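Undergrad: predicted model and sequence below, questions to follow.
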Amino acid sequence: MEYIIDDIDRAILASLAEDARQSLKVLSARVGLTSPSTAERVKRLEERGVIEGYGARVNLAALDYRIQALVRVRPLPGMLQKVDKLIQALPECIENDKVTGEDCFVMRLVVHSIEQLDALLDTISEYAQCNTSIVKSSPVKRRLPPI
């Protein structure tokens, strides 16, 4: 059975995306339901996988990760699986997408220095071609599309 998202579910999702730590009382007031009704809807959204989890947004610079890099990765022939495993094993890789086109992966790395970035890329360069861009700023942070 397909789960239909109605306007109240959308309001719940938008409010939780803005502040996942808000109390049930505040969330209920924002969406115009009682606390038990809101709790039941949130539970249903979680059970159906619409809400996959909750997390904290961390300031990476506060952890001394001053550099972010976007790296397009093109594995050498026969090295796709090896490169995939190498990328997944990198704790500095905070995102990785398998993509179409000439490259197979686009990953986002966070590092303390250019030297650290070079060392990480060296672990992959034996098995893949890498094209790296340093992130200057992120005017649009990861966000939900219109709900």
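TA: That came through fine.
Undergrad: C-alpha only now, for contacts and for neighbours.
TA: Noted.
Undergrad: can you tell me the centre-most residue of this structure?
TA: residue 95 (6.1 Å; C-alpha atoms, centre = their mean).
Undergrad: dump the residue contacts of that one.
TA: With C-alpha atoms under 8 Å, 6 or more residues apart in numbering as the criterion, the residues that contact residue 95 are 107, 108, 109.
Undergrad: redo that, cut-off 6 Å
TA: The contact partners of residue 95, taken as C-alpha atoms under 6 Å, 6 or more residues apart in numbering, are 107, 108.
Undergrad: can you name the farthest residue from the center of this structure?
TA: Relative to the mean C-alpha coordinate of the chain, counting by C-alpha atoms, centre = their mean, the farthest residue is residue 34 (31.9 Å).
Undergrad: what residues does that one make contact with?
TA: residue 28.
Undergrad: and for residue 70?
TA: Applying C-alpha under 6 Å, 6+ apart, one finds that residue 70 lies in contact with 107, 108, 132, 133.
Undergrad: other SSEs contacting whichever helix or strand residue 84 is part of?
TA: With the criterion set as DSSP states H and E, the secondary-structure element containing residue 84 is helix 80-89. Packing partners of helix 80-89 (3 or more C-alpha pairs under 6 Å, 6 or more residues apart in numbering; DSSP states H and E): none among the helices and strands.
Undergrad: next one for the comparison:
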Amino acid sequence: MSLEFEKILDETGWRLLYELQQNARLSYKELGQRVGLSLPSVAERMRKMEEAGIITGYHAEVNLTKLGLPILAIIRLGSFVGESCARVAAQASEIPEVLECYKVTGADCVVVKVAVTSMPHLEQVIEQLSRFSTASTSLVFSKPLENRVITHELLERAEGIQDNSL
């Protein structure tokens, strides 16, 4: 981690980041109370984390089932001969049902997460994706791990693993 990030992400910075990952709707006043800072200090630290690109946005978590999209699927896409992974990713990203899109290594070149209303709807999405790529689909039964909070301990663990491999 660079010196700039180390200054921003001292113990208090990590505590702010932890609280925000738990609940991004906390006011600066509430954040300050939780980490022991004044409102202006919280505002300044938040501004620095945003400017440094550590915090890239604030999002509402949406219950897809309540919105009428109860089926979640992971679709792995390989590329056809002459079709680049970048093009497959770009075409997949234009489909409204695609919630996330990743370019990956291995036998597949792109992995997407889609949300649909029904099995016929999923079939339609798979047919769309299959026009420019081979598709392999897995249905999601449950999500045992919600969004993991990124902590300083996670980075320290990774640094320890790197140190041991040298």
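TA: Great, that's in hand. The shown structure was predicted, so the numbers you read here are calculated from the model rather than taken from an experiment.
Undergrad: hang on, the earlier thing: what is the aligned counterpart of the residue farthest from the centre of structure 1 in structure 2?
TA: In structure 2, the residue paired with residue 34 of structure 1 is residue 38, using TM-score structural alignment.
Undergrad: and for residue 49 of structure 1?
TA: For residue 49 of structure 1, the residue aligned by TM-score structural alignment is residue 53.
Undergrad: for the aligned residue in structure 2 for residue 17 of structure 1, what is the enclosing helix or strand?
TA: Under the alignment (TM-score structural alignment), residue 17 of structure 1 maps onto residue 21 of structure 2. Counting by DSSP H and E, the element that carries residue 21 of structure 2 is helix 11-22.
Undergrad: now that helix on structure 1. Mean distance?
TA: Here helix 11-22 of structure 2 is compared with structure 1 after superposition; its mean distance to the aligned residues, by mean C-alpha distance after the TM-score superposition for structure 1, is 0.5 Å.
Undergrad: downstream of that helix, the next helix or strand is which one?
TA: Downstream of helix 11-22 of structure 2, the next assigned helix or strand under DSSP H and E is helix 28-35.
Undergrad: name the helices or strands packed onto the following helix or strand past that following helix?
TA: Remark: after helix 28-35 of structure 2, the chain's next helix or strand is helix 39-51, criterion DSSP H and E. Packed against helix 39-51 of structure 2, as judged by 3+ C-alpha pairs under 6 Å, 6+ apart, are the following elements: helix 28-35.
Undergrad: mind running it again at 8 Å?
TA: Helix 39-51 of structure 2 is packed against helix 3-8, helix 28-35, with contacts defined by 3 or more C-alpha pairs under 8 Å, 6 or more residues apart in numbering; DSSP states H and E.
Undergrad: tilt between that helix and helix 11-22?
TA: Helix 39-51 of structure 2 and helix 11-22 meet at an angle of 80 degrees, taking axes from the mean of the first three to the mean of the last three C-alpha atoms, to 10 degrees as the criterion.
Undergrad: chain center to helix 39-51 of structure 2: distance?
TA: Its chain's average C-alpha position is 23 Å from that of helix 39-51 of structure 2, according to C-alpha atoms, centre = their mean, to the nearest Å.
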